[in-house]
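# Generate coordinates for the sequence data below:
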Amino acid sequence: MIAKLGIAPIAWSNDDLPELGGQTSLETCLRESRAAGFSGVETGGKFPKTAAELGPKLAAFGLSLASGWYSGTVLDAPDDLAAEKEKAASQLQLFRELGAACLAYGETAGTIQNKRTAPLNSRRRLAEDQIRTYGHRLTRFAEYCSEKGVPLGFHHHMGTGIETEEDLDLLMRHTGEAVGLLYDTGHMRFAGGDHLRVIEKHGRRIIHVHAKDVRDQVISSLDRSHDSFLDAVLAGAFTVPGDGSIDFNAVAQRLSDVGYQGWFIVEAEQDPVKAPPAEYAVIGYRALSAALQKAGYKIQGENTHERIAG
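Modelled structure (predicted):
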């Protein structure tokens, strides 16, 4: 079983909350990601948008492009999907040319994830017939992405129309095989779902993993009729593996049991002043790599000689 470890740049610079790391350079993010041991990264707002620009930057730090967020609006798109395909074309080209594992598709039609004034319980809710229609349309978009050489990994996410375990179950039921699953431990735990049961039910659809930890005490203290998703981030709802409430030994073993191989991305949006990204990257790498090795994974591209000592 092969595992590749990557990290998301959101710990260094949060695109939805520019006050969190807005001044941090891309070079700092890449250098500290590699020094912590990671062999890949996902994209963020500061990343160049063409392979000619981004490829050399990644290569300079010995990093690969694992994936990256795509703000999809298929939920409200016309059935012909023409505008959505046009919007995605350049990102698909970048990802194909740099060998990314998938497009991390987040449904942003009607999302409240980036709205500080929108309470958590005001997120868009979809009935099964709406998810069925959406699923058929999303399948066609995923087939288009596959034709362009990049699989689609659907990212269930707090504040969106597909947030809960029940939402995800319905989406998996009403989508075709072209729609892969980007499984995110932290978002499922935050949404009140059973993150281990999700692996059991949908493991064969998982094509990418976000290893996000949570602080249960922070989540349980939120007033969902008042506090927004961004309020939760600022309060410290998320952290890296090894610093929160999720047992990643159990997660790694379940993923091994269903035969998942590929990228495991540490992702934790936090205040970089309270949680220095370089330090927390090391914590996340050590905890996740230990859990994966215990579950029988061999870590590909490990960078032990450059890793930060501690």
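# from here on, contacts and neighbour counts on C-alpha atoms
Fine.
# Off-centre distance for stretch 243-252?
In terms of CA atoms, centre = their mean, to the nearest Å, the centre of stretch 243-252 is set 16 Å apart from its chain centre.
# Ends of it, what's the gap?
End-to-end distance of stretch 243-252 (CA to CA, to the nearest Å): 16 Å.
# now do stretch 265-281
Using CA to CA, the two ends of stretch 265-281 sit 11 Å apart.
# now do stretch 220-228
14 Å.
# What of stretch 6-25?
Span of stretch 6-25 from end to end, CA to CA: 18 Å.
# Other residues contacting that stretch?
29, 33, 38-46, 66, 114, 230, 263-272, 277, 281 (CA atoms under 8 Å, 6 or more residues apart in numbering).
# What subset of those is buried?
Using 16 or more other CA atoms under 10 Å as the burial test, these include 29, 33, 38-44, 66, 230, 263-272, 277, 281 as buried.
# So which of these are in helices?
Using DSSP state H, the subset of the buried ones among the contacts of stretch 6-25 located in helices is 29, 33, 230, 277, 281.
# In a markdown table, list those residues along with distance to Arg140.
Below are these laid out as a markdown table (distance: CA to CA, whole Å):
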| residue | distance to Arg140 |
| --- | --- |
| Cys29 | 35 |
| Ser33 | 35 |
| Leu230 | 32 |
| Pro277 | 38 |
| Ala281 | 37 |
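# one more, for comparison:
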Amino acid sequence: MVICLNQFKPQFDHFVRRRQHERALRVVSISGFTGVELNAGTGRWEPLGNPAQLAANFGSVAGFRRFVQDAGLEGVSSWFWDPAIGFQEDLTHGENPLDPGSRGGLIAHSTWLAEALAELGGSVLVVRPAPYAGHSGPLDDSALHVLADSWNAVGAAIAPLGVRLGLHFDFLSSLRAADALEGLLRLTDPEVVGLALDTAEFVVAGRDPLDFIEHHADRIIHVHLKNAADVDNDEEYLNAGAEYSVLRAGGRRDVARWFTELAEEPLLVDAAAVTKALAAHGYAGWIVVESDMSPHPASSTMLNGWEVQHVLKPITDSSDYSSSMPRPATSISSDEAARRSAVDSTDNR
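I've put the predicted structure just below:
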């Protein structure tokens, strides 16, 4: 299993120094993970955010891979990309997959990221497939067809690079209403478009990840494994600006953290049951462990690492799952900064 380093970047100007990256990677390594997932971003405050920044800060994409390996990890498993993010590196302002006119940009940026990901040893480009519900409202059939055409094109473009496309459903997504997620899956080509299952996002959205695994295991190519602390029963995801008022500020109920460590009460996500279900269906992809909004990212990483080594790994080792699945890894994401937990930023080396 791998881990996501997104929790180490609470603000845009945090987690930008080489020493901080080295410390985080070493914590990840000693906690029993073997790799990391990156989060796409732009500009000098996102030194791990895209291929140009990796080259500028580590000499080359290959130089960053060596940096990761020097910390005792095997490499990068995946990259998370929100296409709404613009890239200063080429003066673009983001793409909307609901706009056919944005499709060329989607393909160009996905290929750019996928080429570097392949060089880093990774195999899945994880994307946020649709706008937030508060931005676009629920999606009709026509919109779903446009989305499907966009992501089919992206999936086909990056497949020759050895990188698969994983659509990531989050609880603020416009795909949450009226079974739109299932509708999009029906319209996309399973040969080039898969699903990145995020267990906590499903639970906060009022969905059961175990039920989804049972009915759609064949579409799952990537997993974000994390626990949830609450459920958005009030459907605040429909509010304009919910990514700030709900996700970051906790909504009307002031939820302190939507996402928690694997063993944290209440156990709204049964990580062991999820792992068993994936094993039963022959899942052979990455499992990326996350702990968004943790105030103590190193502690969260170690707590999750204990669960992986002593609870989850015995499950995978006792099944055929272990013979086909990549070894445990972790990820370093940074695009949804307000969801991420703080890290000591006083070291200026």
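# Of all pairs in the ones in helices among the buried ones among the contacts of stretch 6-25 of structure 1, which one is the farthest apart?
Using CA to CA, the pair of these lying farthest apart is Ser33 and Leu230, separated by 24.1 Å.
# and the residue opposite Leu75 of structure 1 in structure 2 once aligned, helix, strand or coil?
The alignment partner of Leu75 of structure 1 in structure 2, by TM-score structural alignment, is Pro97. Following DSSP: H, G, I helix; E, B strand; the rest coil, the label given to Pro97 of structure 2 is coil.
# Tell me how many other residues surround Pro97 of structure 2.
Each residue near Pro97 of structure 2 was counted by other CA atoms under 10 Å, and the total is 25.
# if I pick it, what's in contact with it?
83, 103, 106, 129-130, 146-147, 150-151.
# Val68 of structure 2 looks like it's in a strand, true?
No: secondary structure of Val68 of structure 2 (three-state DSSP): helix, not part of a strand.
# Tell me where the stretch 201-349 of structure 2 has strands.
Secondary structure of the stretch 201-349 of structure 2 (DSSP state E, counting those that start in this stretch): strands at 220-225, 227-228, 259-260, 286-289.
# Out of the ones you listed, the one nearest Asp179 of structure 2 is which?
Using CA to CA, the strands of the stretch 201-349 of structure 2 put strand 220-225 closest to Asp179 of structure 2, at 16.9 Å.
# what's in contact with the closest one?
By CA under 8 Å, 6+ apart, strand 220-225 of structure 2 touches 124, 166, 194-200, 213, 262, 271, 283-290.
# Tell me which residue of structure 1 matches up with Leu139 of structure 2.
Under TM-score structural alignment, Leu139 of structure 2 pairs with Leu126 in structure 1.
# Can you name the residues that contact the nearest residue to that match once chain neighbours are set aside?
Distance criterion CA to CA, 6 or more residues apart in numbering; nearest residue to Leu126 of structure 1, sequence neighbours excluded, is Gly161 at 6.2 Å. The contact partners of Gly161 of structure 1, taken as CA under 8 Å, 6+ apart, are 107, 110-111, 123-126, 167.
# Now render those residues as TSV, adding neighbour count and distance to Ala3 of structure 1.
Listed next are the contacts of Gly161 of structure 1 as TSV, based on neighbours: other CA atoms under 10 Å; distance: CA to CA, whole Å:
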residue	neighbour count	distance to Ala3 of structure 1
Glu107	23	27
Gly110	15	34
Thr111	20	32
Arg123	20	34
Arg124	15	35
Arg125	17	35
Leu126	14	35
Asp167	18	28
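# Kindly reformat these as a markdown table containing secondary structure.
Below are those laid out as a markdown table (three-state DSSP):
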| residue | secondary structure |
| --- | --- |
| Glu107 | strand |
| Gly110 | coil |
| Thr111 | coil |
| Arg123 | coil |
| Arg124 | coil |
| Arg125 | coil |
| Leu126 | coil |
| Asp167 | helix |
